[in-house]
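> Just the structure for this:
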Amino acid sequence: METPDGKCGFSPASFEMLRENFNDEVETDRLREAVGKDINEVSSNWADFKSLTDLDELGAEYTCCRDIWKNGRCVWHARENGKDRMFLHRARQPPKDTKVRAPQHRFERLDGVYLKGADLRGIHLSNCTLTGAWLQDADLSDSDLHGADLSNTLWGGVSARNANLGNASLTNIRAGSDENDFSDAYLVGADFSDSRFPHSNFSGATLTGAKMQNANISDCDFSEASVGGANLVCSLMNSSDLTDADFPNSDLTEASLEGCNLTRADFRDACLKDSKLYKATLAGMNINRSTELGNKCYYETTQNDTTADDTPPLEKAVWIYHAYRELTRENGFPSEARHFYIREKDVLRQRTWQRTLLYQGCHSYVPECIQRIGSRVASIPSKILRGLYGFSRRIINLPLYKSLSYEISRRSTRYGESPWRVVTISILFIIVSAILYPLSGIQRSQGTSTITYSSDMPITQVMVESLYFSSVTFTTLSYGNFQPVGWGRGLAMIESFTGALLMALLVFVLARRATW
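This next block holds a predicted model:
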């Protein structure tokens, strides 16, 4: 397209626009992606670049026909820092064949505009296309950018305080390390997908229905922000401040929130499945029964995950389940709290089994009590002490002991949460003992005949009598109308001791469930 004399002639596909900033990492990557070659291999001649590039895909059909302002470009595209908003306001192009004044016009093409340090306070650019624009250190406070296309723009130190960016497209933006200010901004339905806005300020912003899939918004301030219904799938929000933020109906599946401050944040009806919340502050966080925390956390299902702090995934899982347990208990959901308590204990059991499998002979853990006793008993000869110490190192394996204790607790009481397992074990023990007693024999206290399987009594009557004796022995009632014979006495002693232990355990489990 030929440009009339005295006009800007800027095109988004202009090689000069890309070449002048080839030292910029973002622009270099953009050029390489467009051309498919290294920048040093591309001729500086525009004709050569044109032959190598699909201009239609780069938007070459658009050419700026605004009047030249400085350096051969219009006021929008001239490489001039700190532009005044009045110049920009007057330079708006009215649509063809209309009588609408330029300052009121919408839907304008402003691709590749240069607005570094520009004063854009209160400017109206709604539904405009600003792809590839330079916005570093620009002031967008109180501006209207509703529905604008800001994809692939360059950000850094931008102030968008109280700006209207509703339904705006901010995709594929790589903001610099300077803080961007979105405080109190209207960002309803804005699309931040695949963008990077670390260290930004979103305090008090309205992000209802915003899309932030795969966005990097780590170390940001979201305090008192409203993020209801937002899509934050796979977003990175590590170390961000989300105090008093509202996340109702938001989707944070696989979002990274490690180290975030979620104090008094509202996550009712939100989805936090597989989200990373290690070391996040959950005090006062509001949830309801519709809040999806998932049956298992991310760190338990992805044990091969590598982290910067080298913390084992199972250790992170223990921390998460403990935090979830306290969170659900604080919000009045005892059944969910019991679930996360069981998950916490189950992960602890897995951790101890892992440590047990790593145990190698003399490198086992030595109980601290043995070391303390050994250091204080000076009267024992040193050879005997060393012998006892070496024996303890080979025999006593603390991780194995812990693993077995966790395993027994899991099988018998489900870590103290299942009274039915205690009842089932008790019934099975009574039945097994009832089967064993006739092998040795039980005797009535009023007679001399011994009840065994070989006696003249029917087998059903033998089992009924034996089951009765086993029951009263287990419950330690001992009416005295039966007594065991032979080795059955030892079995009766074991059964009475086990019965007392299991009944005490049942009382403990019932009392524990009542405290949730």
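
> C-alpha only now, for contacts and for neighbours.
OK.

> buried stuff in stretch 473-486?
T473, F474, T475, T476, F482, Q483, P484, V485 (16 or more other C-alpha atoms under 10 Å).

> Please provide the structure for the following sequence as well, for comparison with the first:
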Amino acid sequence: MSGSQNKICSYVNHLGERCHAPTHLSEFCYWHDHATDKSPLDTAEKLEAYAHSGGMMHGIDLKNANLENLNLVNHACSKGFDLTGADLYRANLKGAHLFNVVLIRASLMKANLSYANIHCAHLEECNLLGVKFHHTKIEHIKTGKMIIQEEKGIDLERQGEYKQAQEQYEQAEEVYRNLRKASEQQGLFILSGPYLRKELTMRRFQHPYFSTKRFYSKIVDLFCGYGEDPFRVISFSWLLIFISSIFYYIFGLRFTGEFQVFSLQSSVEENVIFFFECLYYSVVTFTTLGYGDFIPVGYSRIVAALEAFTGSFTIALFVVVFVKKMTR
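Reported below is the predicted structural model:
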């Protein structure tokens, strides 16, 4: 009984399932054996046959494998072949068809995906460092909320390992930049926008936590999402208008020669009406319309000057960001 077990591959996946392929030169089968050379020209053809025969694809070792023009599209099922945890380090996947393939927690590090088709591929927690995306079809790929280098960087930073975290952020920036360039190359600007934001965020994380560059980068992100989120500009505008109106409410305004300000001696109705008048004045000041019906006095002048300056800048910024998004 033990002799027959030795003839079966020893690989067990993360679900506790065992590969039932026969062993090759070690305790593992041909596809799970780390020492087996998979550079021959017929490797792609063999892998296709193995996949269609129902062989376990989890964790297969394809380092330096020659998989040019590989066709790994699972036509018999809506779900693609599952290569979770597979190692494709430096694999030649030029011209490969990998539609809807699952590569969760796999490694594509330095793999050549030039002219390949990875539409709808699942790449969550996949190592994409150094991947060649030259003319790669990447529409609807899924990379998750954050790539593996970003996640590692955050964990290392929490542990106080700032130098190692910086290296991970630098790698994450490179990955996001490559994905962004590949998206732009194909005109997939809806896809490239989030990758641009991630790229610049990773660049920000490489700066010291309390530094001018990191602070400035964070402000730009909060203002407009690095030029990719016009709704952030709108949200900031309304927030500034509301906060400024509160200051006017406290410091007071002059209307038709009469000074008005929040007062506990005034009725609730009068205070509520005055607050909405302050809100109206804040909108007028932010948009630099300046009707002249209300006049700031005292500290309200400082608030009005700052709001008018910020408002003119924010409106111009919104136009730039909005036009950028719409022209895509």
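
> What value does the TM-score take for this pair?
Here the superposed chains carry a TM-score of 0.77, computed using TM-score structural alignment, normalised by the length of the second structure; 299 aligned residues with a C-alpha RMSD of 3.5 Å.

> Check the buried residues of stretch 473-486 of the first structure against R289 of the first structure and report the nearest one.
Of all these, the one sitting nearest R289 of the first structure is T475; the distance, using C-alpha to C-alpha, is 41.4 Å.

> Counterpart of that closest one over in the second structure?
When the second structure is aligned by TM-score structural alignment, T475 of the first structure is paired with T287.

> now swap in E326 of the first structure and tell me
Counting by TM-score structural alignment, which is the criterion used here, E326 of the first structure corresponds to K181 in the second structure.

> Report whether the expected contact of that match with L191 is present.
No - applying C-alpha atoms under 8 Å, one finds K181 of the second structure not in contact with L191, separated by 10.4 Å.

> can you give me the strands in the stretch 51-200 of the second structure?
Applying DSSP state E, counting those that start in this stretch to the stretch 51-200 of the second structure gives no strands.

> how about the helices of it, start to end?
Using DSSP state H, counting those that start in this stretch, the helices of the stretch 51-200 of the second structure run over 148-158, 162-185, 189-205.

> Redo those helices as TSV? Include distance to Y281 of the second structure.
Putting the helices of the stretch 51-200 of the second structure into TSV (distance: least, C-alpha to C-alpha, whole Å) gives the following:
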stretch	distance to Y281 of the second structure
helix 148-158	44
helix 162-185	43
helix 189-205	35
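
> Which secondary structure elements does the top helix by length along the first structure sit against?
Ranked by residue count under DSSP state H, the longest helix found in the first structure is helix 488-514. With contacts defined as 3 or more C-alpha pairs under 8 Å, 6 or more residues apart in numbering; DSSP states H and E, the secondary structure elements packing on helix 488-514 of the first structure are helix 419-440, helix 459-474.

> What lies in contact with the longest one?
Judged by C-alpha atoms under 8 Å, 6 or more residues apart in numbering, the contacts made with helix 419-440 of the first structure from elsewhere in the structure are 411-414, 451-453, 462-463, 466-467, 469-471, 474, 484-488, 491, 495, 499, 502, 505-506, 509-510.

> Can you select the buried ones among those for me in PyMOL?
For the buried members of those, the matching PyMOL selection, counting by 16+ other C-alpha under 10 Å, is:
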select buried, resi 412+413+414+451+452+453+462+463+466+467+469+470+471+474+484+485+488+491+495+499+502+505+506+509
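
> ok so, going back, contacts only, for the match of E326 of the first structure.
When the contact criterion is C-alpha under 8 Å, 6+ apart, the partners of K181 of the second structure are S192.

> Ok, the one 5 residues further on next?
Going by C-alpha under 8 Å, 6+ apart, Q186 of the second structure touches H135, K137.

> Return the distance of it relative to L317 of the second structure.
27 Å (C-alpha to C-alpha, to the nearest Å).

> ditto for G95 of the second structure
42 Å.

> how many other residues sit next to T263 of the first structure?
With neighbours defined by other C-alpha atoms under 10 Å, the count for T263 of the first structure comes to 19.

> Could I get the contacting residues of it?
For T263 of the first structure, the contact set (C-alpha under 8 Å, 6+ apart) comprises L242, T243, D244, T281, L282, A283, G284, M285.

> can you rerun that using 10 Å?
Under the criterion of C-alpha atoms under 10 Å, 6 or more residues apart in numbering, the neighbours of T263 of the first structure are 223, 241-245, 280-286.

> Dump those residues to TSV, plus distance to D149 of the first structure and neighbour count.
Rendered in TSV, the data for the contacts of T263 of the first structure read as follows (distance: C-alpha to C-alpha, whole Å; neighbours: other C-alpha atoms under 10 Å):
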residue	distance to D149 of the first structure	neighbour count
S223	27	24
D241	28	26
L242	27	27
T243	30	24
D244	30	22
A245	27	28
A280	34	20
T281	36	21
L282	36	19
A283	38	16
G284	38	16
M285	35	21
N286	35	22
